[in-house]
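>>> structural data only, the sequence is not supplied:
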């Protein structure tokens, strides 16, 4: 297990310049620290876990590495630009492997859909499933690209904290029918229900209900096609490890296994943090990469809030929870030759299952699964000849009435997942099981301080996106900034890395910071 050298704290003390404290060593926090360090700030990153990465961290058991959170890199240039801002080249530090195909989708009727970055191949996949939907699919690709340029390259890479910024883009939102859901937009372009699912499920990867999240998020289809889907050798945890190392090389410090209890204020300005043990650390500015809900409800619990009050947080809609089963299998590397790096197994329902997860708060008997088999690309995740798997099922978060009691349901649900894997994807896998680990919404709540045990913070509905989302520059106090999934532009690796880019546009240059 790789840990951060705490002697870097001494190196940080030697660097002059204003001091910035970053709460949380998730990818958004580390990217923020790199950006601030490049600007000339002396940075201290503080995290309660034992390794950097937050949701993108990993755990090791008996030679197996379990990557706990994100598994792919979809927009490599946001990382390249981050590295370039620090005077470095991403390729010198991170080995990204393009995946082909990106993933395979399977349905209960035995049909399959293989997603790739080759437009001609994708058109043929559509033609094979539903010949009458080819023209509609081509139109969908045009729609997706237009929303990429507006939603990601424009809105997603600049601050949306001023109301006038929102007002200025309302005509474009209207013209692009941002009020329509992702699923509704897909349904207008293709008639086959399997294709409607294949073109609309992507919001689930950032915590959104495809039947209610704004259709702006069809931009993900263009992201995949244009930039590919990549895997970082060593996993996202390796990216986090390198990012933490760069922070140290910039003269910053990364303090692990250290819990921030409260943000401190001097009048109306953030002035540092108090740790759980009572130590106080002064700062010229504070960046919270903790969940936005946790930041406002806990880290600012002793301070009156103007916008993000308990009432507003309680009335917000939150992303779903996740049940994730990580396990190793012994001697299986040559088994299941048709199971690639990523597989999506669909249950018999799509809309009904999503409604149970997001609206009804009900743990259904049926499920859809995302299966990650990194050992087909990265042998380092498992001992020779073995496999490592990550199987994810979206489930309700803990905030619903009569919520799921995971203490009692954990094992029963694992058995249901195992049955689906055994009968639909990995026959005989149970006979080869090695080490395993399970995360439920309970663990997401305790490990990541995630409100209601959510996987992705606040759900990215239209009235919870852009200006409506917690801002990168806090409305509640001067000198307080937010990064990560709960702020603008949102969840997912491109979103959290871009949140640091936006933050760097908002913080004062070090020479302007008054001590």
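Okay, I see it. In this text, all values refer to a predicted model and were calculated from it rather than measured experimentally. Residues are numbered from 1 along each chain as shown.
>>> going by C-alpha atoms from here, please, whenever you check contacts or count neighbours.
OK.
>>> wait, isn't residue 205 in contact with residue 494?
No. Using Cα atoms under 8 Å, residue 205 makes no contact with residue 494, being 11.9 Å away.
>>> take a look at this one as well, against the first:
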């Protein structure tokens, strides 16, 4: 087993004596962690097993089309802006974010449409059209959403929960906010119209949660969107990834692709580096895992005795749903289709039960249709459109044989879109790519192919999630969807902010402590 010095990797020099931090994985959480550690004086090496950075935000280039694998809904842009500020730069100089209006167009199974506008008055007009008796209830719900935002995001989103005492401090506020209720239950307290209940409660699905089970704390997403908008990046989400990599390289650190990590090396209870898939070893003072938290403990620490996140505990946890995503390019443009459309099927609660509990592939579906060329035509050849359509599906514990089921399921979705949304679609598609839960399991190393890590329920939130500062190994830290505060772009970037309070000052390692 040969050793590879970090100083031998691209972007570093043998004269660089800064303490060395390794970040495993180049998703948004890993890239944000690298920037924060670099700004504090660490020399950082980001190791990515794939041929390009991004993690879940990987980009597919095919037939002249650009397909963002995800995420494609950008909220709370200030969490990104802060990363540029740490580097003494302005995000606006590198990234062109465009505000969406409406945020989403929500289409019910009978064709009725609710436009979720950015303006409060416009949303209230939509509510008046559906159920004028719920106008006061909507205002009351948004106040409740703001209260959850003030506590769940502003106060707790970047706080390390390293002990039971840390959790005990926030219990009174969680009790006051009734965080034991589900998002759907909170919405239903104020809204009587069933369709409006669906419009206001679907948001947990954006972070892998079941609205009927996710803690009402996740209702904060409604206020987050209203306060800061929903945005899209020109050039696609991949443009943000490329800009973050540029920031890291500007700090004298490196992002190295085709460098899969097989094991986190531990000596005397401390992480001391990693072993790559090819057997090479890289030493480090600090290791940060942006890999799936279950995979981090079950595979990357398989040679290390563990007390809390044992294989049995990992297997016992509840995991988010997975996704089937069909990326396709058309030879014509569908000008009347917005950037973001949510297509709700005839069932809501029963479909979610099929996905999360029964773990069966239902005949019906609810979909998210993404048309980025509505905002940025450069993502497709002239006169063409880039799309993806996403369907929540059970994770791999379902036992679904996707080799057999994926194409028939895709065809059902295509037929539905052609009949109701995108006329003549089957004759317009000129580029096609499909991913299933197998992609999340194999390519992204997500436990059970869960698309968002552990399911966001109250008993798997804050202290109950895998900690940002590992409970098992010193000098090992976790960022990304599988740790606190959770999935979604603001969440994974905030997980990197938590590191500011738990990763030692690099001076500690300079002194040889």
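Noted; the coordinates are in hand. Predicted model, so just to flag it, every value in this text is computed and none were measured.
>>> ok, back up a step: which one's more surrounded, residue 205 and residue 494 of structure 1?
More crowded of residue 205 of structure 1 and residue 494, by other Cα atoms under 10 Å: residue 494, with 22 against 15.
>>> contacting residues around whichever residue in structure 2 pairs up with that one?
Alignment of residue 494 of structure 1 against structure 2 is given by TM-score structural alignment, with residue 490 as its counterpart. When contacts are counted by Cα atoms under 8 Å, 6 or more residues apart in numbering, residue 490 of structure 2 touches 75, 76, 79.
>>> give the residues shared as contacts by residue 205 and residue 494 of structure 1.
Counting by Cα under 8 Å, 6+ apart, residue 205 of structure 1 and residue 494 have no common neighbour.
>>> relative to structure 1, what is the average displacement of the helix or strand harbouring residue 247 of structure 2?
Residue 247 of structure 2 is located in helix 237-250, with elements delineated by DSSP states H and E. On superposition with structure 1, the mean distance recorded for helix 237-250 of structure 2 (mean Cα distance after the TM-score superposition for structure 1) is 1.2 Å.
>>> now do the buried residues in that helix.
Of the residues in helix 237-250 of structure 2, 237, 238, 239, 240, 241, 244, 245, 247, 248, 249 count as buried by neighbour count, 16 or more other Cα atoms under 10 Å.
>>> got a list of contacts for the following helix or strand past that helix?
Counting by DSSP H and E, the next helix or strand C-terminal to helix 237-250 of structure 2 is strand 254-256. Contact with strand 254-256 of structure 2 is made by 9-12, 26, 44-48, 53, 245, 248-249, as judged by Cα under 8 Å, 6+ apart.
>>> strand 254-256 of structure 2 vs structure 1 - mean distance after superposition?
Superposed on structure 1, strand 254-256 of structure 2 shows a mean distance of 1.0 Å to its aligned residues (mean Cα distance after the TM-score superposition for structure 1).
>>> tell me the first helix or strand C-terminal of that strand.
Note on strand 254-256 of structure 2: by DSSP H and E, the next helix or strand toward the C-terminus is strand 261-267.
>>> mean deviation of the following helix or strand past that next one from structure 1?
With elements assigned by DSSP H and E, the helix or strand that comes after strand 261-267 of structure 2 is strand 270-276. By mean Cα distance after the TM-score superposition for structure 1, the fitted strand 270-276 of structure 2 averages 0.3 Å away from its aligned residues in structure 1.
>>> if we ignore the residues flanking it in sequence, what's nearest residue 232 of structure 1?
residue 96 (4.5 Å; Cα to Cα, 6 or more residues apart in numbering).
>>> what number of residues lie near that neighbour?
Using other Cα under 10 Å, residue 96 of structure 1 has 19 neighbouring residues.
>>> do the same with residue 192 of structure 1
By other Cα under 10 Å, 16 other residues sit near residue 192 of structure 1.
>>> output the contacts of residue 490 of structure 2 in a markdown table; the columns should cover neighbour count and secondary structure.
Shown next, in a markdown table, are the contacts of residue 490 of structure 2 (neighbours: other Cα atoms under 10 Å; DSSP: H, G, I helix; E, B strand; the rest coil):
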| residue | neighbour count | secondary structure |
| --- | --- | --- |
| 75 | 22 | strand |
| 76 | 18 | coil |
| 79 | 17 | helix |
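>>> elements contacting the helix holding residue 247 of structure 2?
If you count contacts as 3 or more Cα pairs under 8 Å, 6 or more residues apart in numbering; DSSP states H and E, helix 237-250 of structure 2 packs onto helix 28-39, strand 254-256.
>>> try it again at 10 Å.
Packed against helix 237-250 of structure 2, as judged by 3 or more Cα pairs under 10 Å, 6 or more residues apart in numbering; DSSP states H and E, are the following elements: helix 28-39, strand 43-47, strand 59-62, strand 65-68, helix 78-86, strand 254-256.
>>> how much does the fourth one stray from structure 1?
In this case it means strand 65-68 of structure 2. Compared with structure 1 after fitting, strand 65-68 of structure 2 deviates on average by 0.4 Å (mean Cα distance after the TM-score superposition for structure 1).
>>> which residues sit against that strand?
For strand 65-68 of structure 2, the surrounding residues in contact (Cα atoms under 10 Å, 6 or more residues apart in numbering) are 54, 56-61, 235-239, 327-330, 370, 372-373, 378-381, 384-388, 430-433.
>>> are any of those residues buried, and which?
Here, 16+ other Cα under 10 Å leaves 54, 56-59, 235-239, 327-330, 370, 372-373, 378-381, 384-388 buried among the contacts of strand 65-68 of structure 2.
>>> and the alignment partner in structure 1 of residue 363 of structure 2, what does it touch?
When structure 1 is aligned by TM-score structural alignment, residue 363 of structure 2 is paired with residue 365. Residue 365 of structure 1 makes contacts with 347, 353, 413, 416, 417, as judged by Cα under 10 Å, 6+ apart.
>>> same thing but at 6 Å, please
Neighbour list for residue 365 of structure 1: empty [criterion: Cα atoms under 6 Å, 6 or more residues apart in numbering].
>>> ok so, going back, so the helix holding residue 247 of structure 2 matches what in structure 1?
Counting by TM-score structural alignment, helix 237-250 of structure 2 corresponds to 236-249 in structure 1.
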